[in-house]
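>>> sequence isn't available, so here's the structure alone:
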């Protein structure tokens, strides 16, 4: 039986999953920033986020990169964090307030339909968000529209499944257990923009110039494989989406297999989950 991808249903499910996972993703914030910090700094450098910049953060989540941008732009700048999930944006707003960052605003927006003024931003950033949008080309076109001439876009995505076993192994196990077909070309997913040159070419087709990319090794380091399983189980909305069709006992069996598989990345210094990211950028 051929299953037709329904982008509207997918986005509704995605929103619901992130509403459920928002608190957990926020709780894991320090781990996430340790893991993604180097790639985030490179993205902000590549988009020339500096004092006074206006920044649009697409699919901002709990806002670790939002806060990093807000600290760079200072009181003279402004960061608008957007996401499809209002629950996760509430955490971003509370973290900004707790940090005394008055230059952060949050707004619930679909990443493919950015209802913002044209040519209003110096930089548009997205950290592990673009990969999950059904219309990635349309999303980039919306980002292009939001940028002023000379403004810069930056995105962080996973590279290939083979280079991201900490995430690819759970995806593969769940896909097999849930009898899910492999994603078709053009469908969203964690590795949808990971092949060499794919994101760079998409940026060029959108109209961006001076496009560049850089590979960043970003191993996920934790005390044990079991801790990684807990992290993914609590906060990875994509995995929960894939598990939704399984009975509770079958979901539990899947997590048990995932834990056993990830144990191969344990060593004397703890768990080191293979992860490789691509940071891409371009100029309007």
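Nice, I can see it. This is a predicted model, so every value here is computed, not measured. Numbering: from 1, shown residues only.

>>> going forward, measure contacts and count neighbours with C-alpha atoms only.
OK.

>>> residue contacts, the residue lying closest to residue 150 once chain neighbours are set aside?
Computed as C-alpha to C-alpha, 6 or more residues apart in numbering, the closest residue to residue 150 that is not its neighbour in sequence is residue 284, at 5.0 Å. The neighbours of residue 284, taking C-alpha atoms under 8 Å, 6 or more residues apart in numbering as the test, are 144, 147-153, 207-209.

>>> could you tell me which of these belong to strands?
If you go by DSSP state E, the contacts of residue 284 have 147-153, 209 in strands.

>>> check those residues for burial and list the buried ones.
For the ones in strands among the contacts of residue 284, a neighbour count by 16 or more other C-alpha atoms under 10 Å gives the buried set as 147-148, 151-153, 209.

>>> okay, strands next: where are they in the stretch 1-150 of the chain?
54-57, 78-83, 104-108, 121-127, 147-158 (DSSP state E, counting those that start in this stretch).

>>> which residue packs closest to residue 91, ignoring adjacent ones?
For residue 91, the closest residue by C-alpha to C-alpha, 6+ apart turns out to be residue 62, at 5.5 Å.

>>> near that neighbour, how many other residues are there?
With neighbours defined by other C-alpha atoms under 10 Å, the count for residue 62 comes to 28.

>>> contact partners for it?
Taking C-alpha under 8 Å, 6+ apart, one finds 22, 25-26, 29, 88-92 in contact with residue 62.

>>> list the contacts of residue 261.
residue 169.

>>> mind listing what residue 223 touches?
Taking C-alpha under 8 Å, 6+ apart as the criterion, residue 223 is in contact with 269-271.

>>> out of these, which are buried?
Applying 16+ other C-alpha under 10 Å to the contacts of residue 223, the neighbour count classes residue 271 as buried.

>>> so residue 159 makes contact with residue 195?
Yes - applying C-alpha atoms under 8 Å as the test, residue 159 and residue 195 come out as touching, 6.3 Å apart.

>>> ok, these two, which is more surrounded?
Neighbours per residue, other C-alpha under 10 Å: of residue 159 and residue 195, the larger number sits with residue 159, 23 against 13.

>>> and here is the other one:
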């Protein structure tokens, strides 16, 4: 099993590094889209001005950079598996004049920090990509101080996330993709009600709560939606790379029709739903 987990981790690392340029290009749109989930995490963490905070799987830097902006005497350690994503996070920090951050490329299952280091931990949309989610939660709890707070977000069920299903549903309908191995990283791997709460409980956290948070992907046009999704969505790009030109064109046409059906006025603002889970050590 260890070898399999290692393999998944290396695939994740390669994938996120590869797509970092797409994430940089679409950073404003994606960060606006994911902001409500980050805001809920920040509110739940109830930060004090001198807190030391860990932001896990931060990608291009959020919500860690926003948290850093709220800490007068504290700091944020921003971590991700992909160094190329953290490079964008550092650029974003410089652009915003944020200096109380540090970036560390590391695996959540082997955090390079001593026990009881952090007052709070944020992790926005990381869990569904972790090879071993229970080990990840235990590691986070290990580096959290007694009484420390942790909050994470994961995507809710497919039915509430048309922004994913519009394109992935069309791909699956047209192509016979090999089913992912059980427990493999994926968008809706943590969507089941109480799934992460249960992992938190097993890791020893208490006062656990779960909140549903909705957001909107304000892509404006179907073109923008298609271009963004095919430049940042690893599973989408992987699937389309296996299609010939005729199949790609068919999928694109059907995605456009699906989106147009839902947004006949041409204003493509797509609803999303996530679960934010909180716990205390």
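Done, it's in. Keep in mind that this is a model prediction, so the values were computed, not measured.

>>> show me the helices in the stretch 151-284 of the first structure, by range?
165-177, 198-206, 225-235, 237-243, 248-262 (DSSP state H, counting those that start in this stretch).

>>> quick revisit: got the ones in strands among the contacts of residue 284 of the first structure as a markdown table, with distance to residue 260 of the first structure columns?
Compiled in a markdown table, those are given as follows (distance: C-alpha to C-alpha, whole Å):
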| residue | distance to residue 260 of the first structure |
| --- | --- |
| 147 | 46 |
| 148 | 49 |
| 149 | 51 |
| 150 | 49 |
| 151 | 46 |
| 152 | 43 |
| 153 | 39 |
| 209 | 45 |
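
>>> measure residue 106 of the second structure to residue 83 of the second structure for me?
For residue 106 of the second structure, the distance to residue 83 of the second structure equals 9 Å [C-alpha to C-alpha, to the nearest Å].

>>> let me fix that: residue 158 of the second structure
When C-alpha to C-alpha is applied, the distance between residue 158 of the second structure and residue 83 of the second structure equals 30 Å.

>>> what do you get for residue 40 of the second structure?
Counting by C-alpha to C-alpha, the gap from residue 40 of the second structure to residue 83 of the second structure is 26 Å.

>>> swap in residue 4 of the second structure?
With distances defined as C-alpha to C-alpha, the gap from residue 4 of the second structure to residue 83 of the second structure amounts to 22 Å.

>>> and what of residue 210 of the second structure?
31 Å.

>>> list the contacts of the alignment partner in the second structure of residue 207 of the first structure.
Across the two structures, residue 207 of the first structure finds its equivalent in residue 204 of the second structure, going by TM-score structural alignment. Contacts of residue 204 of the second structure were listed using C-alpha under 8 Å, 6+ apart, and they are 138, 141, 281.

>>> with respect to residue 16 of the second structure, which of those residues is nearest?
For these, the minimum distance to residue 16 of the second structure (C-alpha to C-alpha) is 23.6 Å, reached by residue 138.

>>> that closest one: neighbour count?
Residue 138 of the second structure sits with 19 neighbouring residues when counted by other C-alpha under 10 Å.

>>> how about it, nearest residue that isn't a chain neighbour?
residue 203 (5.1 Å).

>>> what residue of the first structure takes the place of residue 20 of the second structure?
Structural correspondence for residue 20 of the second structure with respect to the first structure (TM-score structural alignment): residue 22.

>>> state the distance from residue 134 of the second structure to residue 244 of the second structure.
Distance of residue 134 of the second structure to residue 244 of the second structure, computed by C-alpha to C-alpha: 39 Å.

>>> higher neighbour count, these two?
residue 134 (18 against 9).

>>> what sits against the aligned residue in the first structure for that one?
Residue pairing (TM-score structural alignment): residue 134 of the second structure is matched to residue 137 of the first structure. For residue 137 of the first structure, the contacting residues are 202, 206, taking C-alpha under 8 Å, 6+ apart as the criterion.

>>> rerun at 10 Å
With contact set as C-alpha atoms under 10 Å, 6 or more residues apart in numbering, residue 137 of the first structure has these partners: 112, 130, 143, 186, 199, 202-203, 205-206.

>>> so which of those is the closest to residue 252 of the first structure?
Distances from residue 252 of the first structure to the contacts of residue 137 of the first structure, taken by C-alpha to C-alpha, are shortest for residue 130, at 29.5 Å.

>>> and that closest one, how many neighbours?
Neighbour count of residue 130 of the first structure, defined by other C-alpha under 10 Å: 27.

>>> give me every residue that touches it.
If you count contacts by C-alpha under 10 Å, 6+ apart, then residue 130 of the first structure has 58-59, 111-112, 136-137, 139-140, 155-157, 188-190, 192-193, 199 around it.

>>> do residue 78 of the second structure as well
By C-alpha under 10 Å, 6+ apart, the contact list for residue 78 of the second structure reads 53-65, 68, 86, 89-90, 101-106, 122.

>>> quick revisit: between the ones in strands among the contacts of residue 284 of the first structure, which sits nearest residue 175 of the first structure?
Closest approach to residue 175 of the first structure among those (C-alpha to C-alpha): residue 153, at 32.8 Å.

>>> who's in contact with the equivalent of the closest one over in the second structure?
Residue correspondence, TM-score structural alignment: residue 153 of the first structure in this structure matches residue 150 in the second structure. Residues near residue 150 of the second structure by C-alpha under 10 Å, 6+ apart: 41-42, 44-45, 53-55, 118-123, 137, 140-141, 144, 200, 205, 208, 277-281.
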